[in-house]
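> model the following, please.
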Amino acid sequence: MINLSVTTILIVINCVVSYLALNNPTVMNRLILTPYWVERKNEYYRFITSGFIHANFMHLAFNMISLYFFGYIVESKLGGTLFILLYLLALVISDIPTYLKYKNNSNYASLGASGAVSAIIFASILFYPVNLIFVYFIPVPAFMFAILYLAYSYYMDKRSGDAVNHSAHFYGAVVGLVFVGALDYTLIPAMFTTIADAVLNFFR
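You can find the predicted model right below:
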């Protein structure tokens, strides 16, 4: 009997559902997050379903590669039940600001697992704050990546200059930190201690 991890199952579901949606506009339109119709038809299921479809295969690949590298780490720490709870909560919560902002805009739609994946990445950063994260093949300490990621996502959301839902990235990341921090508050002071030690060792 094959014992699949939750991370593997999520990757498979994302790939299958995204493939179906990309090849069938009816499926895409039925699953995508459209705040206007959520507000008027109470189609709240879209907060979940929109997280399992992607704009194109590059978008899908980027999110699934990120989930692959960070998902197994976080799942090993939280266990399958808490891991899937974090993932689904992040999908929903990360899109609430988007819903509130665009609920009267009939032309706006959002999709992708980025909010949930951001939560998983930031949960891993809380566990391992000085591990290296490779950004375009450049190694960056996890805590520095976290600061830059949050600042960039916040700035780009306020700028609103592209079609990327930076708000979901930002709030998904926050969900990951808050969720894991609430489960074990000792991780927060431990994170700062680990970072301080790493910085001091760097300058010695």
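> only C-alpha atoms for contact and neighbour calcs from this point on.
Fine.
> distance of Tyr185 relative to Leu126?
Applying C-alpha to C-alpha, to the nearest Å, the value for Tyr185 to Leu126 is 11 Å.
> could you also give me the structure for this second sequence? I'd like to compare it with the first:
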Amino acid sequence: MNHLELVTIIVIVANALVSIKGFNDFSFFERYKFNIGAIKRGEQVRMITSGFLHADLGHLIVNMFTLYFFASVVINYLSDTKFLIVYFVSLLAGNLLSLFIHKDEYHYSAVGASGAVTGVLYAAILLYPEMHIGFLFIPLPIPAYVFGILYLLYSIYGMKRRNDNIGHTAHFGGAIGGLLVTILFYPEVVIEHPLMVILLAIPIIILFILEKAGKL
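As a prediction, this is how the structure comes out:
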């Protein structure tokens, strides 16, 4: 299923063009990145634009490769339009969660399509839980849901370290958005794959427990 549909190409190209502009124009990057203080001053456009900026080329490549791998699953099970809805709802959900968790951190900033991509990742896993992923450095393919869970657990590590400009918190908001929108569009998944719904929810629950305990 992992082939490039037109809608996926458009999203990847949009991310690449905006990110490259940001790499070469510091003022552009600063003007459109996610920043708590700026958003509280009324610059809500950053809630969308920050999702098309990336910290560096590696960050962009990882996000777009992940999107390429999972987008076709969502498009094939749902549609082009519903894929875009999953993408943008997840992007917004990621930034809304970041705004909530970091609301008192005036200088908190982040960039990346990670929230949107995580939403697509979670949607794809929920729709096609039998999927496996192969990596060059791992001899055997691993179940996609294992990758999804590990990805979010790594995000908790990134949130605690806070040594980059990547929106790790947005991964969780994106995952929540992706899960909810997928269930809305295809409610049968709750009956068909109840265990997968529970497994994918585990890292999200861990996040909120840690946040409630003040461990983030």
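> and what about the spatially most distant residue from the centre of the second structure, helix, strand or coil?
The outermost residue of the second structure, judged against the average C-alpha position, is Pro139 (26.5 Å), by C-alpha atoms, centre = their mean. Per DSSP: H, G, I helix; E, B strand; the rest coil, the secondary structure class of Pro139 of the second structure is strand.
> can you show me the strands along the first structure?
For the first structure, applying DSSP state E gives strands covering 132-135, 138-141.
> okay if I get those strands as a markdown table plus mean neighbour count and distance to Asn23 of the first structure?
What follows is the strands of the first structure, written out as a markdown table (neighbours: other C-alpha atoms under 10 Å; distance: least, C-alpha to C-alpha, whole Å):
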| stretch | mean neighbour count | distance to Asn23 of the first structure |
| --- | --- | --- |
| strand 132-135 | 14 | 31 |
| strand 138-141 | 13 | 35 |
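> out of those, the one nearest Gly79 of the first structure is which?
For Gly79 of the first structure, the closest of those is strand 132-135, at 22.7 Å, according to C-alpha to C-alpha.
> what's the average distance of the closest one to the second structure?
Relative to the matching residues in the second structure, strand 132-135 of the first structure has an average distance of 2.7 Å after the fit, by mean C-alpha distance after the TM-score superposition for the first structure.
> which neighbouring elements make contact with that strand?
The contact analysis (3 or more C-alpha pairs under 8 Å, 6 or more residues apart in numbering; DSSP states H and E) places strand 132-135 of the first structure against strand 138-141, helix 142-159.
> if we go to 6 Å?
Contacts defined by 3 or more C-alpha pairs under 6 Å, 6 or more residues apart in numbering; DSSP states H and E place strand 132-135 of the first structure against strand 138-141.
> and Leu78 of the first structure, how many residues sit next to it?
Other residues lying near Leu78 of the first structure total 16 when counted by other C-alpha atoms under 10 Å.
> can you give me the helices in the first structure?
Remark: helices assigned in the first structure by DSSP state H are 6-22, 25-31, 35-41, 46-49, 57-78, 80-102, 114-127, 142-159, 166-183, 187-203.
> nearest to Phe134 of the first structure, of those?
With C-alpha to C-alpha as the measure, helix 142-159 is the member of those nearest Phe134 of the first structure (9.1 Å).
> mind listing what's buried in that closest one?
Buried residues in helix 142-159 of the first structure, counted by 16 or more other C-alpha atoms under 10 Å: 142-143, 145-146, 149-150, 153-154, 156-157.
> same list (the residues you listed) but as JSON lines, adding distance to Ile195 of the first structure.
Output for the buried residues of helix 142-159 of the first structure, formatted as JSON lines (distance: C-alpha to C-alpha, whole Å):
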{"residue": "Ala142", "distance to Ile195 of the first structure": "10"}
{"residue": "Phe143", "distance to Ile195 of the first structure": "8"}
{"residue": "Phe145", "distance to Ile195 of the first structure": "13"}
{"residue": "Ala146", "distance to Ile195 of the first structure": "12"}
{"residue": "Tyr149", "distance to Ile195 of the first structure": "17"}
{"residue": "Leu150", "distance to Ile195 of the first structure": "18"}
{"residue": "Ser153", "distance to Ile195 of the first structure": "22"}
{"residue": "Tyr154", "distance to Ile195 of the first structure": "23"}
{"residue": "Met156", "distance to Ile195 of the first structure": "27"}
{"residue": "Asp157", "distance to Ile195 of the first structure": "28"}
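> of those, closest to Arg30 of the first structure?
Among the buried residues of helix 142-159 of the first structure, Asp157 lies closest to Arg30 of the first structure (C-alpha to C-alpha), at 25.7 Å.
> give the contact list for the closest one.
Asp157 of the first structure sits next to 166-167 when contact means C-alpha atoms under 6 Å, 6 or more residues apart in numbering.
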